[in-house]
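Turn this into a model:
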Amino acid sequence: MKIDTNDVISVTDASAQGVSKLVSEASKGRHLVVFKNNQPVAAIVDIKTMERLQYLEGLEEDLKLIAVAWARTLTDSGERYDLEDVAAEFGVDLDDDED
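Purely as a prediction, here's the structure:
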């Protein structure tokens, strides 16, 4: 996303303009990037944009899970192990209640 220099505002200028004006600008679809010490620290966006970003974050998480599942499916040899056999291999007593 390209940032228009007209949509960059310092914290000081944002404070001087007031929340009401910034919210009004955002509700009109203007995205403002707030800078502090010459670094972008926040964005002021309309609620529709915020909801879209949250939706996309959810899709991103789903995509990561699908990628892991797919990779596991592709590399699965089909061989399975009993829990008891694995525990015995590592010397773990499954009947031991010590924790």
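
going forward, measure contacts and count neighbours with C-alpha atoms only.
Noted.

Give me the residue at the spatial middle of this structure.
Glu57 (5.2 Å; CA atoms, centre = their mean).

so how far is Lys64 from it?
Using CA to CA, to the nearest Å, we find Glu57 at a distance of 11 Å from Lys64.

Please identify the helix or strand for the residue nearest to the centre of the chain.
In this structure, Glu57 sits in helix 47-75 according to DSSP states H and E.

In a strand, Val34, correct?
Yes. Val34 forms part of a strand when assessed by DSSP: H, G, I helix; E, B strand; the rest coil.

ok, it to Pro40 distance?
6 Å.

Gly58 now?
Remark: distance between Gly58 and Pro40 (CA to CA) = 24 Å.

Could you do Gly91 as well?
Applying CA to CA to Gly91 and Pro40 gives a distance of 54 Å.

before we go on, could you also do this sequence so I can check it against the first one:
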Amino acid sequence: MNVDTRDLISITDASSKGVSKLVTDAENGRPQVLMRNSKAVAAVVNIDSMDRLQRLDELEDDLRLLSIALVRAAADSGRRYDLDDVLAEVGIDPDSLDEG
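Here you go, the predicted model:
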């Protein structure tokens, strides 16, 4: 989503413009970025843009999980260890783990 610098608006100006005008602009594909002290703090966007952003967030999470799975698969030697064997190797009694 590209934002035109003309769509940067101070909160004071946005308040003067009114919510109805901000929403109408967003519905027509012109998002408004609200500024406070020269810093972008919020945006008024149409619902299609909001849905797209949420879907992108979901896809980002999926991609992160996929990349972790791929790295694990690439680095997996196939060798597995039994928990009791590992505990015995490091000198831990499995029954002591149940004690709080």
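
TM-score of the superposed pair?
The TM-score (TM-score structural alignment, normalised by the length of the first structure) is 0.90; 99 aligned residues with a CA RMSD of 1.4 Å.

Please report the distance of Pro40 of the first structure from Thr49 of the first structure.
18 Å.

Please disregard the earlier target; I meant Ala71 of the first structure.
Distance from Ala71 of the first structure to Thr49 of the first structure, by CA to CA: 33 Å.

Give me the more crowded residue out of the two.
Ranked by neighbour count (other CA atoms under 10 Å), Ala71 of the first structure and Thr49 place Thr49 first, with 14 against 11.

which of Gly58 and Pro40 of the first structure has more neighbours?
Set Gly58 of the first structure next to Pro40 and count neighbours by other CA under 10 Å: Pro40 wins out with 14 against 11.

Can I take it that the more buried one is in a strand?
Yes. Counting by three-state DSSP, Pro40 of the first structure falls inside a strand.

Without its sequence neighbours, what residue ends up closest to Ser27 of the first structure?
Asp46 (5.1 Å; CA to CA, 6 or more residues apart in numbering).

residues touching the one you found, list them.
Going by CA atoms under 8 Å, 6 or more residues apart in numbering, Asp46 of the first structure touches 23, 26-31.

And it, what's its match in the second structure?
Using TM-score structural alignment, the partner of Asp46 of the first structure in the second structure is Asn46.

Equivalent analysis for Lys64 of the first structure, please.
That one, Lys64 of the first structure, aligns with Arg64 by TM-score structural alignment.

How many neighbouring residues does its match have?
12.

Check the gap between it and Leu70 of the second structure for me.
Using CA to CA, which is the criterion applied here, Arg64 of the second structure is 10 Å from Leu70 of the second structure.
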